[in-house]
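# build me a structure from this.
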Amino acid sequence: MKRIVCLLLFCALSSALPVYSLTFAPAEETAAAVADFERGQQLFHSGSKERALATLRTSVQRDPGHPKANQAYTLIGRIFIEQKRYPDALLYLERIPAVMRSPEADLLRGYCLVQTGDFAGGQAQLLPLLGQSFSVQDTELLLLALTDAAVNLQQPLNALFFIQKALPLAENQASLLERAHRLLQGHLSDIELEEAAFMWQGTAIGQDARLQLARRALGQQQQQKATHLLQMVLASDVTFPYWQEAEMLLQRSSMDSWFNRDSIGVLLPLSGRYASYGELVKRGLELAVREHNRTRLPVRLVYRDTAVEGVSTSQLVSSLTDDAKVMAIVGPLLGAGAEEAATRAQLEMVPLISLSQRAGLPQRGDFVFRDSLTAEQQIQSLVRYAIDTQHISFSVLRPENRLGEEMTRLFVDEVRRFGGEIVDIVSYPEEGTDFRKQIQSLLWEDYVVDIPPKPELPEFDEFGLPIEKKEEDKKEPEELEYPLAPFHALFMPDYAERISVIAPQLKFYGIKDVTLLGINGWNAPELVERAGRFLDQAVFVDGFFSASSQPEVQRFVELYRQAYEEEPTILSAQAFDAANMLLLGMDDATVRNRDDLRQRLAALRGFRGVSGTVGFDAMGEAIKQPYLLGVKRRRIVEIN
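Reported below is the predicted structural model:
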């Protein structure tokens, strides 16, 4: 009976084990696999990460179940994480059975889940590890991953808890305190802020929570409460990065009413070399206000010229908030002064919708928003379309300039985030016109092996003797077709002028039946005029398309043509949207002050903007639905 029970128990346990754990490699293969692991481990610790990766992968290919295999999978996962190849890291980490995973493997797996968007799964994996003993670097990795998960799961107090625990371990405490600052500014309710100020009193985070409570009180015209909180902050001896902001708010709290509900400030280049761009934005703003004022309480635009020498955008923001007492600000347009304006607007607690693409602007604070098509939004839209249409392998042909480098970096990261494959990245001189070598490199023509011709069998006569063919009867060798491209789609981050030169050469040198992916720089008439017949499989994005079938776009285009007798541009469209979002908030009777308007903008969803804007995310970045465009019959058309 005991033998039967043991046999049944053995069968049950065997059925629960992974298949590969029951597959035994020859002893010499196992020994070689273990030796490969040890060599790979040494290479990793010596800093040769690529050689270590190759050696470790050879180790688990030789024998997936050798005694050191789980350690090999863990180390492979760590190398892929350092390379930000999170789906690849997961692929190896999940080969370790759950019951055999070490705390280190669980940590790396949970970190990858968070980085690939499975925030709940990553959090569930990581929380039980808080009591485990890790290195300082891995403990920081654990806490930062839990912070990311908590932020994305709308658990701001939990995120602050993990940041506070990570602070003593971090080399760069300023970046962590800045992250806590952003959370306190825009992610917590008043009650949660009160709780944060109490929980972390005597710390920089607790001081920051009091500062944000004071800001909100001042924005709601509760000057007495704001003054009391700010005096507490400034009386403390706790090291605090934002004490200058506290001093400025304390000065502000002594002033009377400091805004006009009927005014929007505007920062634009109205003179100088960029005045033509400023004029396009101005037209979009004025068209929106003109339409609004026909049926609602009138609103006026107060302009400041950012091209005036010797006057900073910071000073212009103060002029609009203190002298004109505007309710909100639109602009600036150019990146040079955008950061300065955003920083000042946050200190002045005036909602600002920037039209600049300068990185990191909304991160300046919860009063700063941005309505502009960013490089990240273009790449996300393109990659999402490509993956949804079963494109899984990609190559990149990019110019050797800043645009090409930045767009390529974003594209590669996004493709890998979705589990796609980057086959090749080839660059060309910025002013190049001959792309033959680059195209041959993309086709891997240097690696093609010549296939020997098939031997021709002799023919025999009725007596069995070989028939000798005449020279004219000998067949000419068949002309070989170009090889298939080793990728599904080709990304080219350049402008229409250069793409119109590249596209014909792609076809001529053999890249056919491949989807071409492009940025908003492709959306220009000269693209189809010069190379339309070579772009039948092209897909590119833009933030505005005047020929769109969407009713709101058609109405805007008609109004714009009537007012200015020309076609609107993306600058005019984005300005039209920015003005309408502010006007929508200012018409709301419950919006009594600048802080109410800030909250109204932050909660905006379902807006139907002509430039694809539907609202703002938690950081103040515009949530956009870029237009996907293609070329059909020598015309740029919208792809549904």
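
# CA atoms for contacts and neighbours, from now on please.
Noted.

# contact partners for Ala578?
285, 330, 353, 371 (CA atoms under 8 Å, 6 or more residues apart in numbering).

# this one next, for a side-by-side:
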Amino acid sequence: MNIGVIYPKTGQYAEYGAMFQKGFELAKEQVNKEGGINGKTLGLKYFDTQSDAKQDAAVAPKIVADDSIIAVVGDYSSPASSAASPTFQQAGLVHYGFNNSAPTFTDTGDHVWTPQIGQDKYQKANADIVSKKAKKIAVVYIENDWGKQAYEYFKDEAEKNGTEITYTSSYLADSTDLSPILIKARDTKPDAVVNIGYGPDSALVVNTLRDKLGYTGLFFGGQETSEFLSNAGDNAEGTIITGSFSATGTKDSKAKKFVKAFNKKYGYNPGNFEVTAYQAIIDLAYGAGKTEPTRAGIQKALQTVTDFPLYQGNGGTFKFNQKTRRADNIEPILLKVKDGKFVQYDVD
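As a prediction, this is how the structure comes out:
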């Protein structure tokens, strides 16, 4: 009995894959240590897709054909995940996009679910904190479906808040020189530059602004990864992002136990990406234990269970909205880089 994992073990998003795998493996160990699922041992089958849409689409039929796989988790990016969803949907195999915040992710069908906070919520929180710190902003965002949707949510909320957007541009994920657009952004004299993207490109944005263009204003952007902090270095200090988990800020008892177990196994505190991966396996195992560890059992659990263990946000439990197939009650938190580390941030 296995859960299939589509994730980027290699490629430009490999760092995320490594973080996910740590969460997956710890969850699997704990599930099996506690007797498995209805006495059956849980396994994980990994499929490296590089979080690339073409590779996701290609591997999906192989996963469907493996009768031992009762559900699928992944991928890192929403566009890649969505390329595999139709195949899983057609086969009646649950696709659990634990990291997929694109608002359209679950549109494929009733077997596509995500506990991830939607970009509508993330970008409202993002726009709200930006509006408290800046009146005029420039915005640059990654050129893919996720980035475009996230930007539209951010823009709508920024306008509601009365924040003036002085400049906007998208950029390709594999861009190596963002000076042309960032010069234009800087020259509009914004109070802050807001970046909506992933970790590697966000580091490039802030480094270009600080080191090449002499920009000294506020910066909002980045992701809670060691790669972002390492690549951005001192330039990351003070940046504020929306997130879903703080290892040092959580007050939930089971989340604290998770942090302790994770730190003992891997030697560092988990962040957003590790906890969402961990929670994904715990969610599915918990649900299958309430029904049965089969493809149909997983689907039934997501439709009926109302107390899935919640490690993100404020902890507690959560259930799924049956119309959207998204988690009903997980709210984002704010994280700020202080002394080279992300810590939970309360608006001052």
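
# for the contacts of Ala578 of structure 1, give me a markdown table that also has distance to Ala32 of structure 1, neighbour count and secondary structure.
A markdown table is the format used below for the contacts of Ala578 of structure 1 (distance: CA to CA, whole Å; neighbours: other CA atoms under 10 Å; DSSP: H, G, I helix; E, B strand; the rest coil):
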| residue | distance to Ala32 of structure 1 | neighbour count | secondary structure |
| --- | --- | --- | --- |
| Leu285 | 71 | 23 | helix |
| Val330 | 66 | 26 | strand |
| Ile353 | 62 | 31 | strand |
| Asp371 | 58 | 27 | coil |
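
# got JSON lines for those, with distance to Phe508 of structure 1 too?
Below are the contacts of Ala578 of structure 1 laid out as JSON lines (distance: CA to CA, whole Å):
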{"residue": "Leu285", "distance to Phe508 of structure 1": "46"}
{"residue": "Val330", "distance to Phe508 of structure 1": "48"}
{"residue": "Ile353", "distance to Phe508 of structure 1": "46"}
{"residue": "Asp371", "distance to Phe508 of structure 1": "40"}
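
# of the residues you listed, closest to Tyr73 of structure 1?
Asp371 (43.9 Å; CA to CA).

# for the stretch 51-200 of structure 2, which segments count as strands?
69-73, 95-96, 112-113, 136-142, 164-171, 192-196 (DSSP state E, counting those that start in this stretch).

# buried residues, the longest one. List them.
In this case it means strand 164-171 of structure 2. Neighbour counts over strand 164-171 of structure 2 (16 or more other CA atoms under 10 Å) mark 164-168, 170-171 as buried.

# likewise for stretch 558-565 of structure 1?
Buried residues in stretch 558-565 of structure 1 (16+ other CA under 10 Å): 559-560.

# contacts for that stretch?
Under CA under 8 Å, 6+ apart, the answer for stretch 558-565 of structure 1 is 287, 566-568.

# could you redo the last one with a cut-off of 7 Å?
567-568 (CA atoms under 7 Å, 6 or more residues apart in numbering).

# now do stretch 69-81 of structure 1
With CA under 7 Å, 6+ apart, stretch 69-81 of structure 1 has contacts from 37, 49, 53, 56, 60, 86, 88-90, 92-93, 96, 105, 108.

# quick one: which of these sit in helices?
37, 49, 53, 56, 60, 86, 88-90, 92-93, 105, 108 (DSSP state H).

# wait, a strand at Leu267 of structure 1?
Yes - the assignment for Leu267 of structure 1, made by DSSP: H, G, I helix; E, B strand; the rest coil, places it in a strand.

# how close does it sit to Val317 of structure 1?
Between Leu267 of structure 1 and Val317 of structure 1 the computed distance is 8 Å (CA to CA, to the nearest Å).
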